[in-house]
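*Asks:* Sequence and predicted structure, then a few things I'm wondering about:
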Amino acid sequence: MNNIRNFSIIAHIDHGKSTLADRMIQLCNMVSAREFKDQLLDNMDIERERGITIKSQTICLPYTADDGKQYFLNLVDTPGHVDFSYEVSRALTSCEGALLLIDAAQGVEAQTLANLYLAMENDLEIIPVINKIDLPSADPETVALQIDEDLGLDSDLVQFCSAKVGTGVKDILEAIVKNLPPPEGDPDAPLQALIFDATYDPFRGTIISVRIINGTVRPGDIIRFMSNGKEYKVEETGLFKFEKEPQKKLTAGQVGYILAGIKTVEDTRPGDTITLKSNPCPEPLPGFREVQQVVFSSIYPISTDDYEDLAAALEKLKLNDAALTFEKDSSAALGFGFRCGFLGLLHLEVIQERLEREFDISLILTVPSVQYIFHLSDGSRKIVDNPAHFPDPAHIDKIEEPFIKATILIPEKYMGVVMTLCMDRRGENTSFHYPMPGRIEFQCELPLSEVIYDFYDRLKSVTQGYGSFDYEMLDHRKSDLVKLDILVNGEVVDALSQLVHRNNARARGLVACEVLKKEIPRQMFKIAIQAAIGGTIIARTNVSAMRKDVTAKCYGGISQENGNCLKSRKPEKKG
C-alpha cells in the first residue's frame, strides 16, 4: 500500500486537466508516440470538440520516482462542469489527495473554489498547480499570491507547469509521491468498496469503477450492493491501465474495476457501497444519495416516423448514463415524444447532440423547465415539471419553486452590470467580498428557472467572458407562478406553454411571439400569434398575409364596393 497514490485533478472548466493528464500518461510511458492523441482520457467526440470532460475516467500510472522505487499512481479524472458536481464528489471520496489546477492567466475561478471546498470536505491533501505559465498573459506570481491569501493553501507546495509543452510535469509527479499520503485500509476486514463511476460495455455488461476501502474482492465472490440489496457473481477484477488489465484480486487501497454480468448501469449508483454476501460489512460508506434531475424538457422527433428510433436511442443512451430519465409524452401540435430529466443545461445539450449525431435523428425540444411543488386547497401536494400538468388555478393554495445559491467571480469593474442582471432575475440575499484586489466574489440566491433560461449567456456577455459561475441547490420557496400559453390563430400550442413568474410573463410572451413570427412562413391569410395567461391576452404579433387586404381600412359604402369588386374577380381567378 505504501507504493500506491490515489489522486484526482480538480479545476475550473478549461484550465487544462485533460492536457496535464495526457502529459503524465506520456511521461509514464503508457502510450507510444504513434498511438498518442490529445485528450486521451476523453472518449466522446463532443468532449474533444468542446475541450471538456463529461464522463470521468481512471488510469493507473506506473511511475519510477527519483528514489528508485516504483509507485502506482491512480489518476481519477473528474468532470469540470457544475452539472456533474455529485460525480466529482464521489470521485474525490476515492482519493487521498488532489491537484488543484489553476490557469496562470485567469487565476482562481468560481468552480476552482467549489471543487476546493469539495476536496476539503473529504479531508484530501491538496497540491496547488499553476498551469499555462508559457502564455504571454500568464502572471504566475499573482496567482501564487491568490493561492496563499485567498485559498489559504501552503504556497511552498505550489507547482508551476505548462501542461501543453510538458514543463514541470515531472516535478508534479515527484510532489504527488512525496506529499500525498498512501491509502489506508485493512485487506482482511469485511469488503467495503466505493462505486464512483460505471460504464456499459455491450459485450460484457456494466464495468464498475471502484475504490477498495477495506477488504479484498476476487473473481468468483458474490457481491452485494448495499443501496438496493442486489447480488452478483464477480467475473473479473482488474486495474485501469491504458487497456483494462485483469488481476487475481483487488485489495484495500487499490482503484480498479469489477465485472459481474450486470445488465444495466442503473443498478450501480455512484456513491453506493459494495460488500460480500458471505461476510458483509456492518454499515455502508457515508455520503451516498440518489442523483436528482433538476432540468426537464420534452423531446420530439421532427418526423413522426422517427419516434421508434428515438425510443431505441434513448434506451441506448441510458445504458451509459443512469442520470438520464425519460417517460412518454405527447402533444397535439408535435405528436408523440418523451419528457426527459437532466442534471443541468450542459447535460441536456450533450444528450441532444448525441441523439442527433450518433443516431441521426432531427429533434425539437421544448423550453427547459424545473420541478415546482404545488400545494392544493385540499391539503395535497403535487410535483409538476411539465406545463401541461398545471393544476386548475382555483384549486391552488400556493406554489414553491427551487432556489440556488450562485457564486460568481468577476473583475471589479463588472460589479454593477452583474448585480443588475441578478436583480432582473429575481435575485435576493446578495453578498460579496474581495478575495484579492481587483476581483469580487459575488453570491446571490436565485430561482433555478431564471438561471436555465439565459442567465449564463447573459453573464458571459455583460462580463465580456471574464465572469465565472458556480451554483448549489438550496430549497423550494413560495412564488407567484402562472402558466403562459402561446396561441396561433386562436389555437393553443401545448408544446410552447411555459411556467413563468407573473412579473416576467409579458416579457417572455413578447419574446416567444417575436421568435415565432420569424419562424412561421407567410400564408395567403394573416396569422395572429398571441401569448395568454388563462383568458387574458398579454402579448400579440401578426404574420402578415402575402396579398394586401384591401378591405381592412374601409368602412360603409366603400367597404361594400370593394367587397363587390373582390367577388366579381373570383371567377376570373378560378379561370
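*Replies:* Right, received. Where do you want to start? Only a predicted model underlies this, so the values are computations on that prediction, with no experimental measurement involved. Numbers count the residues shown, from 1 in each chain.
*Asks:* drop to CA atoms for contacts and neighbour counts, all remaining ones
*Replies:* Fine.
*Asks:* Return the residues in contact with Arg540.
*Replies:* Leu510, Cys513, Ala528, Ile529, Gln530, Ala531 (CA atoms under 8 Å, 6 or more residues apart in numbering).
*Asks:* how near is it to Asp485?
*Replies:* Arg540 is 12 Å from Asp485, where distance means CA to CA, to the nearest Å.
*Asks:* joint contacts of those two?
*Replies:* Ala531.
*Asks:* thinking again about what came up before, redo the contacts of Arg540 as CSV? Include secondary structure and distance to Ala193.
*Replies:* Listed next are the contacts of Arg540 as CSV, based on DSSP: H, G, I helix; E, B strand; the rest coil; distance: CA to CA, whole Å:
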residue, secondary structure, distance to Ala193
Leu510, helix, 54
Cys513, helix, 54
Ala528, strand, 62
Ile529, strand, 58
Gln530, strand, 57
Ala531, strand, 54
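*Asks:* Turn these into a markdown table, including distance to Ala21 and neighbour count.
*Replies:* Formatted as a markdown table, those follow (distance: CA to CA, whole Å; neighbours: other CA atoms under 10 Å):
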| residue | distance to Ala21 | neighbour count |
| --- | --- | --- |
| Leu510 | 48 | 18 |
| Cys513 | 48 | 22 |
| Ala528 | 56 | 17 |
| Ile529 | 53 | 24 |
| Gln530 | 53 | 25 |
| Ala531 | 51 | 26 |
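*Asks:* Just give me the closest of those residues to Ala312.
*Replies:* Nearest to Ala312 among these: Cys513, at 34.3 Å, using CA to CA.
*Asks:* Ile538 is in contact with the closest one, correct?
*Replies:* No. Using CA atoms under 8 Å, Cys513 makes no contact with Ile538, being 10.7 Å away.
*Asks:* okay, and the common contacts of those two?
*Replies:* Going by CA under 8 Å, 6+ apart, residues that sit against Cys513 and also against Ile538 are Gln530, Ala531.
*Asks:* From the chain's centroid, how far away is whichever strand in the chain runs longest?
*Replies:* Taking DSSP state E as the assignment, the strand of the chain that covers the most residues is strand 396-411. Relative to its chain's centre, strand 396-411 lies at 17 Å (CA atoms, centre = their mean, to the nearest Å).
*Asks:* this is the other structure I want to compare:
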Amino acid sequence: MTISTAAPRTDRVSAEARRRRTFAVISHPDAGKSTLTEALVLHAKAITEAGAIHGKAGRRSTVSDWMEMEKARGISITSTALQFPYTTQTGNSCVINLLDTPGHADFSEDTYRVLTAVDCAVMLIDAAKGLEPQTLKLFQVCRHRSIPIITVINKWDRPGRHALELMDEIHDRIQLQTTPLTWPVGIAGDFKGVLDRRSGTFIRFTRTAGGATAAPEEHIDASRAHDAAGADWDNAIEESELLSADGADFDRDSFLRCTSTPVLFTSAALNFGVNQLLEVLAELAPSPSGQLDVDGNLREATAPFSAFVFKVQAGMDSAHRDRIAYARVCSGTFERGDVLTHAATGKPFVTKYAQSVFGQQRSTLDTAWPGDVIGLANAAALRPGDTLYSEVAVQFPPIPSFSPEHFSVARNTDPSKHKQFRKGIEQLDQEGVVQVLRSDRRGDQAPVLAAVGPMQFEVAAHRMATEFGAPISLESLPYTVARICDAADAPTLQKLASVEVFTRTDGVMLAVFSTKWRLENVARENPTVTLRSLVAAGD
C-alpha cells in the first residue's frame, strides 16, 4: 500500500507559513526608520546592542545600513532583508522577515520593489512632522497593493504635535480610521510610557545609556497608575475614552481590509514602545496566504514551490565579487540544491548557493517557507521581477520600471578600464540601480543613465569607482520627461528639437523631452505619433 506524503507536506507548509511575518518599514527620510529596524532586532534578541559606533561624534550605524555611503550620510540607500526568530510574551514562536527600505524619494523604485514582497507595512511617522510627502507616496503604493498598515508615531521623546491632532491628520489625509493600541502617557517630549488600551495597564519605560540596550518596562495596574504618573495618566485615560467614543477601537477585519490602521507610540532611539510593536506584529500582522499570478489567479501558499525576485544586489562583501538575488518565497518548500525553473527563459536554475541574509551578513540556508526571503548567490541570470518555480508552472507579474526624470551621459575616465566600465554599467543596470539607455547617436562608449532622483547617480558613480575600479564622469542632459514610443515613430521624434530617443536594455524605446510642455507640444503637433506613459514614482 502506498502512503501519500502530499498531505503531511501540505500541513507542514501551512504551519510554517502561519509562523511567518513578512513586512516592510516605510517612512519619510529622517523619521527614524533604520533606528526602529535596529530596535526591533534588538528587542527580539537577535543582536545584543544597537548600532556600532563609528565616525565622528560617536555616530551610530545600523545592521541594515551597511553601504559606506549609508554610514557616511546616515540614510538608507538600499533595501535590506533581516530574518530572525521571535517568541511572544505568551510563548508563541514566529519568524520575522523584516525588509528595511530607503526613505529618500530618489530611491522610490527600490522601495516599490520591496513592497511587492511583503504582507504588511509599518508606516513610521515623526511625531513633530506628521504625514510627509514621501510617506504619502508610499502609502498610496500600499493602498494600491492592498497591504495592511500598522502606524507608528515615533520620536515621542522629543517635542512634537498633540497625539489627537496626529490621529485627525491621518484620518483626514489618507482616509484611514486610526485605532490606537497604545496611547502616550506624557506629552511629546516628556515620554513616561504608554497606556495599553486593550489591557488598561500603564507600561512605564526606563532610559538606558544611549538607548543601546532594550529599555526596561514596568507594567503597572490601572488602579496604581495615577500614583505612578499623576495627571499624565489621567489625561491619557480621558483621551482614550474620547477615542473609544469616536469608534477608534481596534477592529481586525477593517485592518486587514486596509480601511483602518492600529497605532502605537514609540521612541526608537530610546527603545521605548518597541516591544509592544513586536508583539502587535506577531499577533496581528497577516501571515503569507499565497500570491496572485500574472493572470490574477491565486497561487496558494501550500502549492508547489514558487518565488519571485524583487531585488538584485552586488558589492555587499568587498572580498567576494558575487551578487545576491533576493527572492520572496510565495508557495511551497524551498530546499537548497533544488533545481528550479526560471520562468522568463524556461531554463533550469540550480540553487546550490542559497543563503539566509541578515543585513550584510550571510549564512547558508537549507530550507525556506512561504514569506521567507532567500538570498541566491551568483545569480547572474536573475533580474528583479523574475519568477522561479518547481513542478507546476507559474508567472508572477513583472515589476515595472519607474519613469525617469534625470538623465546623464556616463563616460569612462580611464581608457585602460574599458572592460571594467562595461561590466559595471551592465551590473548597475541589471540590479536596477539606474536605467541604462543607448542610441546610435551616442554609441556604446557613452551610455545614458536615467534615474528617478539625482542621488541614484551618486550611488552609481561611487560603486563604479569602488567596486569596479572604473571611475566615471557624468554629464547632465537637459531632459525631465520620458515616454514609451514605437520604433516606427522614432525617426520623426529624433528630428525634433529638445527631444531624443533611446533604447532601454530591455528593448523598450524611450523618447525623452526637455519639459512636460515640450512633450505636450510634440503630441499636439504630431497626432499620429504614439507616446505611452511609464509608471510615475508617485503612483
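*Replies:* Looks like it arrived, so ask away. The structure displayed is predicted, hence computed values, not measured ones.
*Asks:* Return the set of buried residues in the longest strand of structure 1.
*Replies:* 396, 398-410 (16 or more other CA atoms under 10 Å).
*Asks:* again with stretch 101-120 of structure 1
*Replies:* With burial defined by 16+ other CA under 10 Å, the residues of stretch 101-120 of structure 1 counted as buried are 101-105, 107-116, 118-119.
*Asks:* quick check: that stretch aligns to which part of structure 2?
*Replies:* Under TM-score structural alignment, stretch 101-120 of structure 1 corresponds to residues 124-143 of structure 2.
*Asks:* hang on, the earlier thing: any chance of the buried residues of strand 396-411 of structure 1 in a markdown table, plus distance to Ile361 of structure 1?
*Replies:* Formatted as a markdown table, those follow (distance: CA to CA, whole Å):
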| residue | distance to Ile361 of structure 1 |
| --- | --- |
| Ile396 | 39 |
| Lys398 | 40 |
| Ile399 | 37 |
| Glu400 | 36 |
| Glu401 | 33 |
| Pro402 | 32 |
| Phe403 | 34 |
| Ile404 | 34 |
| Lys405 | 36 |
| Ala406 | 35 |
| Thr407 | 37 |
| Ile408 | 37 |
| Leu409 | 39 |
| Ile410 | 40 |
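*Asks:* quick one on the thing from earlier: let's have the contacts of Arg540 of structure 1 in a markdown table, adding distance to Arg339 of structure 1.
*Replies:* Shown next, in a markdown table, are the contacts of Arg540 of structure 1 (distance: CA to CA, whole Å):
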| residue | distance to Arg339 of structure 1 |
| --- | --- |
| Leu510 | 26 |
| Cys513 | 24 |
| Ala528 | 29 |
| Ile529 | 26 |
| Gln530 | 25 |
| Ala531 | 23 |
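*Asks:* Mind picking the two most distant members of those residues?
*Replies:* The most widely separated members of the contacts of Arg540 of structure 1, counting by CA to CA, are Leu510 and Ala528 (13.0 Å).
*Asks:* quick one, strands of the stretch 451-575 of structure 1?
*Replies:* 468-479, 481-488, 491-492, 498-501, 527-533, 536-543 (DSSP state E, counting those that start in this stretch).
*Asks:* Quick check: which of the ones you listed is nearest to Asp329 of structure 1?
*Replies:* Of all these, strand 498-501 sits nearest to Asp329 of structure 1, with 15.8 Å by CA to CA.
*Asks:* so the closest one corresponds to what in structure 2?
*Replies:* Using TM-score structural alignment, strand 498-501 of structure 1 corresponds to no residues of structure 2.
*Asks:* go on, stretch 72-80 of structure 1?
*Replies:* With TM-score structural alignment as the criterion, stretch 72-80 of structure 1 aligns to 95-103.
*Asks:* Now find how far off-centre the matching stretch is within its chain.
*Replies:* Centroid separation for stretch 95-103 of structure 2 versus its chain: 6 Å, with CA atoms, centre = their mean.
*Asks:* Ala21 of structure 1 pairs with which position in structure 2?
*Replies:* Superposed on structure 2 with TM-score structural alignment, Ala21 of structure 1 falls opposite Thr37.
*Asks:* and that match, what is it in contact with?
*Replies:* Contacts for Thr37 of structure 2 (CA under 8 Å, 6+ apart) come out as Val25, Ser64, Leu98, Asp100.
*Asks:* Tell me if the third one really is in a strand.
*Replies:* Meaning Leu98 of structure 2. Yes. Under DSSP: H, G, I helix; E, B strand; the rest coil, Leu98 of structure 2 falls within a strand.
*Asks:* Just confirm it contacts Gln83, I think it does.
*Replies:* Yes. Assessed by CA under 8 Å, Leu98 of structure 2 is found in contact with Gln83 at 6.2 Å.
*Asks:* quick one on the thing from earlier: list the helices and strands the longest strand of structure 1 packs on?
*Replies:* Where contact means 3 or more CA pairs under 8 Å, 6 or more residues apart in numbering; DSSP states H and E, strand 396-411 of structure 1 is packed against helix 110-121, strand 372-376, strand 439-447, helix 448-450, strand 468-479.
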